[in-house]
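Novice: Pasting the sequence and the predicted model now:
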Amino acid sequence: MIPSLSRYDDWRHAVAHFRAVAATLVFYGLAWAILVAAPPASAGPPSIVTPVPLRDLDTLIAQTERGVLVAMASWCGPCKAELPHLVKLHKHYHGQGLALYGVSVDFAGAQAMQPMVNRFGVEFPVYWVGEAGVERYGLNPIPMLVFIQNGRVVDRLQGAHSEEELRTIFDNFLTPREP
């Protein structure tokens, strides 16, 4: 039930209350989506670019056995060139235990990346971290691939790559290493 505005001293208090309630709902919804939900195994609709607090992305990284963060932005030409290859390769490597996560660094917010995600049919999760994420995770320059193994960043690769290059890179990443 939504309380009537007469309960509040003025409209600013009502707006503050509704913002607090909305923020709480968004936080718990995102936490559930990141920590509980798995990316779809089969073809489906494009992902929804989701803003996430950095601590939630830290948790996702810590829980990733083998994955790649794809740092990108809607204004980045090389990102647009590489993204269709990543979409195609996600379908191939998802069944082999490789998780791909898009990380939007658009300063304009999550909505800036959504048209690009829709255009290319990106099915792997895409999270928006903005400027704070660029600094925290060293996501400059873009595009950048950040390789995660057993919860730790093990490598970074800058620049756009062809589908063949990415296939070789992912194959090497998935190949077990001898101690």
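Specialist: Arrived safely. These numbers were taken from a predicted model, which means no experiment stands behind them.

Novice: From here on, just use CA atoms for contacts and neighbour counts.
Specialist: Fine.

Novice: Tell me how many other residues crowd residue 178.
Specialist: 4 (other CA atoms under 10 Å).

Novice: That one belongs to a strand?
Specialist: No: counting by DSSP: H, G, I helix; E, B strand; the rest coil, residue 178 is not part of a strand but coil.

Novice: Stretch 62-69: how far from the chain's middle?
Specialist: In this view, stretch 62-69 has its centroid 12 Å away from the chain centroid, taken as CA atoms, centre = their mean, to the nearest Å.

Novice: Could you list the buried residues of it?
Specialist: Burial within stretch 62-69, assessed by neighbour count using 16 or more other CA atoms under 10 Å, is assigned to 63, 64, 66, 67, 68, 69.

Novice: Over to stretch 136-147?
Specialist: Applying a neighbour-count criterion of 16+ other CA under 10 Å, one finds 139, 142, 143, 144, 145, 146, 147 buried in stretch 136-147.

Novice: Among those residues, name the ones in strands.
Specialist: 144, 145, 146, 147 (DSSP state E).

Novice: rewinding a little: which one of the buried residues of stretch 136-147 sits closest to residue 95?
Specialist: residue 147 (17.5 Å; CA to CA).

Novice: after the lengthiest helix in the chain comes which helix or strand?
Specialist: Assignment by DSSP state H gives helix 11-35 as the longest helix of the chain. Where DSSP states H and E defines the elements, the next helix or strand beyond helix 11-35 is strand 50-51.

Novice: So what touches that following strand?
Specialist: 30, 109, 110, 126, 127, 128, 129 (CA atoms under 8 Å, 6 or more residues apart in numbering).

Novice: need the contact list for residue 35.
Specialist: 59, 60.

Novice: An error on my part: the question was meant for residue 56.
Specialist: Counting by CA under 8 Å, 6+ apart, residue 56 touches 31, 34.

Novice: take the one below as the second:
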Amino acid sequence: MNKHKFSFRNIPGWAMMLALFGILYLTGLHTEAIGQVQRLLLATGIKKADVPEPASDSVAVAVESSSGASSRAGAGFRMIDLYGKIVAFESLKGKVVFMNIWATWCPPCIAEMPNIQSLYERVGSDKIAFVMLSVDEGGVEKVKKFISKKGFTFPVYLPAGQLPQEFYSNAIPTTFIISPEGKIVAKQEGMAEYDTPEVREFLQSMVKKQ
């Protein structure tokens, strides 16, 4: 009778992949692994964010109030920062706002974050506000731990109440760029590359208009 020695070579490839993903899932590393793969995709430059021409206002979205008059996006919305401080979205009035809605369990969110951090460092200005809005349900401490581990320095918040309707989206991450007048001038659903000349020029062009 022939005796067959065990060899990893005899294990089907699909079984090896299934085992690998099983280990990643059980250890909670699957989100990071998928995020890393998607980060490589962003590095190819094929997922650049779409922004209108700097001189164009045609895509601005005015939010209609119940009275029919236009109002600022995020009016009445409040957020909580990583130190427990309540921040009114309206306190950003007069600034260009780059707002990204994300979560720690979202691989595409994790994939685009280093790029957003790079954009934040490049366009640093008291006239441009970054709002990294986490929709995690684990509370401030969970998000704070995640951000600290990653070493990100952009401002991070959690909703202190229900999201305004104008910030609803069918995808996560979703990014909004809001003008100093409070109008949504760009919206990107899904991950994208933001630290590009086009995005930087678009943000800075709105600052110059003030």
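Specialist: That came in fine, so what should we check first? What you see is a predicted model, and the numbers here were worked out from it, not measured in a lab.

Novice: Report the two of the ones in strands among the buried residues of stretch 136-147 of structure 1 separated the most.
Specialist: 144 and 147 (9.7 Å).

Novice: okay, and the common contacts of the two?
Specialist: residue 156.

Novice: In contact with the one residue sitting closest to the centre of structure 2: list those residues for me.
Specialist: Centre of structure 2 computed as the mean C-alpha position; nearest residue by CA atoms, centre = their mean is residue 100, 3.7 Å away. By CA under 8 Å, 6+ apart, residue 100 of structure 2 lies in contact with 131, 132, 133, 173, 174, 175, 176.

Novice: preserved in structure 1, out of those residues?
Specialist: Among the contacts of residue 100 of structure 2, the contacts conserved in structure 1 (both residues aligned by TM-score structural alignment, their matches' CA atoms under 8 Å) are 131, 132, 133, 173, 174, 175, 176.

Novice: where's the first one, which helix or strand?
Specialist: Which is residue 131 of structure 2. Residue 131 of structure 2 belongs to strand 128-134, assigned by DSSP H and E.

Novice: Tell me which residue of structure 2 lines up with residue 106 of structure 1.
Specialist: Alignment note: residue 106 of structure 1 maps to residue 136 in structure 2; criterion TM-score structural alignment.

Novice: What sits closest to residue 150 of structure 1 if chain neighbours are left out?
Specialist: Nearest non-adjacent residue to residue 150 of structure 1, counting by CA to CA, 6 or more residues apart in numbering: residue 65, 4.2 Å away.

Novice: what's the distance between the one you found and residue 152 of structure 1?
Specialist: 9 Å (CA to CA, to the nearest Å).

Novice: what do you get for residue 115 of structure 1?
Specialist: Residue 115 of structure 1 sits 31 Å away from residue 152 of structure 1, taking CA to CA as the criterion.

Novice: can you list the ones in strands among the buried residues of stretch 136-147 of structure 1 in CSV and add distance to residue 158 of structure 1?
Specialist: Below are these laid out as CSV (distance: CA to CA, whole Å):
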residue, distance to residue 158 of structure 1
144, 4
145, 6
146, 9
147, 11
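
Novice: Helix, strand or coil: sort out the alignment partner in structure 1 of the residue nearest to the centre of structure 2 for me.
Specialist: By TM-score structural alignment, residue 100 of structure 2 lines up with residue 70 in structure 1. Following three-state DSSP, we place residue 70 of structure 1 in the strand state.

Novice: can you pull out the helices in structure 2?
Specialist: Under DSSP H, structure 2 gives helices at 13-27, 30-43, 107-122, 140-150, 197-208.

Novice: Including mean neighbour count and distance to residue 83 of structure 2, could the ones you listed go into TSV?
Specialist: Output for these, formatted as TSV (neighbours: other CA atoms under 10 Å; distance: least, CA to CA, whole Å):
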stretch	mean neighbour count	distance to residue 83 of structure 2
helix 13-27	12	29
helix 30-43	17	25
helix 107-122	20	20
helix 140-150	14	8
helix 197-208	16	28
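
Novice: ok so, going back, what is the most widely separated pair among the contacts of strand 50-51 of structure 1?
Specialist: Between any two of the contacts of strand 50-51 of structure 1 (CA to CA), the greatest distance is 15.8 Å, for 30 and 109.

Novice: Hmm, residue 107 and residue 34 of structure 2 touching each other?
Specialist: Yes: look at residue 34 of structure 2 against residue 107 with CA atoms under 8 Å: they come within range, at 5.7 Å.

Novice: Look up the closest residue to residue 136 of structure 2, ignoring the ones flanking it.
Specialist: Residue 136 of structure 2's closest residue in space is residue 103 (CA to CA, 6+ apart), at 5.3 Å.

Novice: Quickly note the distance from that neighbour to residue 80 of structure 2.
Specialist: The value you get for residue 103 of structure 2 to residue 80 of structure 2, if CA to CA is used, is 15 Å.

Novice: Right, I'll call it a day here.
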